[in-house]
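*Asks:* Predicted model follows, preceded by the sequence.
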Amino acid sequence: MESGRLDVELAQRIADHEGVDAATLDPPLHDVVDVDALEALLSPHSHERTDFTGTVSFEYGECTITVDHTGAVSVRPTLEDAEAELATM
């Protein structure tokens, strides 16, 4: 993963999910998750070692964001929202 790009990827994916511009996310992404720490976990410097092979998930608004050890990002409705949507069908 290219350094400094995870925050852009996360913001864009969340904005796409919410149907808004990434620059207008409210609250700002950095108020919800420490993207620098997440990037450090996924892309350690060459002198550091990580055995991280899992996923990190957090909620933002009405969605759950999951980032895996490769940096792949998924954005899904929160479980509560998904269940409520199913109940109306």
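*Replies:* Received the coordinates, thanks.

*Asks:* Going by C-alpha atoms from here, please, whenever you check contacts or count neighbours.
*Replies:* Noted.

*Asks:* if we look at stretch 13-31, which residues are touching it?
*Replies:* Applying Cα atoms under 8 Å, 6 or more residues apart in numbering, the external contacts of stretch 13-31 come out as 7, 11, 12, 63, 73, 74, 75.

*Asks:* ok, so of those, who is nearest residue 41?
*Replies:* residue 7 (13.5 Å; Cα to Cα).

*Asks:* secondary structure element for the residue most central in space within the chain?
*Replies:* Residue closest to the average C-alpha location in the chain (Cα atoms, centre = their mean): residue 65, at 4.1 Å. Residue 65 is part of strand 63-68, with elements assigned from DSSP states H and E.

*Asks:* roughly how far is that strand from the heart of the chain?
*Replies:* 5 Å (Cα atoms, centre = their mean, to the nearest Å).

*Asks:* Give the other helices and strands that it contacts.
*Replies:* If you count contacts as 3 or more Cα pairs under 8 Å, 6 or more residues apart in numbering; DSSP states H and E, strand 63-68 packs onto strand 55-60, strand 73-77.

*Asks:* and the comparison structure, right after this:
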Amino acid sequence: MSNTTPTSLRVVQGVAAHEGVDPMDLEPPLHEVIDTDALDVLYRKADALSVRIEFTYRENHVRIDESGHVDVTDATADRGSSTAVE
């Protein structure tokens, strides 16, 4: 995946990969949980900002660092198992 892939799409792909499901099967859709347009805008402008976001989606802890790297771990676990999306 390239850095031109919207952050919201990388989150969906990361969560789906972590859960071993098709991204289209994720319920509720990510846009019902967070403002995906705002997320994408934040990381398009991230070169001028220091933005780090963490939230829970489908019992997964999603962490997005300053570079837009997406890391998905189990929210209920010790976070030892993770799936990263560049």
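*Replies:* Looks like it came in fine. Not measured: the values here are computed from a predicted model.

*Asks:* on that earlier part again, which of the helices and strands packed on strand 63-68 of the first structure sits closest to residue 39 of the first structure?
*Replies:* Closest among these, using Cα to Cα: strand 55-60, at 11.1 Å.

*Asks:* now the closest one against strand 73-77, angle please.
*Replies:* Between the axes of strand 55-60 of the first structure and strand 73-77, defined by axes from the mean of the first three to the mean of the last three Cα atoms, to 10 degrees, the angle is 40 degrees.

*Asks:* got the buried residues for strand 55-60 of the first structure?
*Replies:* For strand 55-60 of the first structure, burial by neighbour count (16 or more other Cα atoms under 10 Å) applies to residue 60.

*Asks:* what's in contact with it?
*Replies:* Here strand 55-60 of the first structure makes contact (Cα under 8 Å, 6+ apart) with 32, 33, 64, 65, 66, 67, 68, 69, 78.

*Asks:* Straight-line length of stretch 23-41 of the second structure, end to end?
*Replies:* This stretch, stretch 23-41 of the second structure, spans 21 Å end to end (Cα to Cα, to the nearest Å).

*Asks:* Apologies, that question was intended for stretch 55-62 of the second structure.
*Replies:* End-to-end span of stretch 55-62 of the second structure (Cα to Cα): 5 Å.

*Asks:* got the helices and strands packed on strand 63-68 of the first structure as a markdown table, with distance to residue 84 of the first structure columns?
*Replies:* Shown next, in a markdown table, are those (distance: least, Cα to Cα, whole Å):
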| stretch | distance to residue 84 of the first structure |
| --- | --- |
| strand 55-60 | 17 |
| strand 73-77 | 10 |
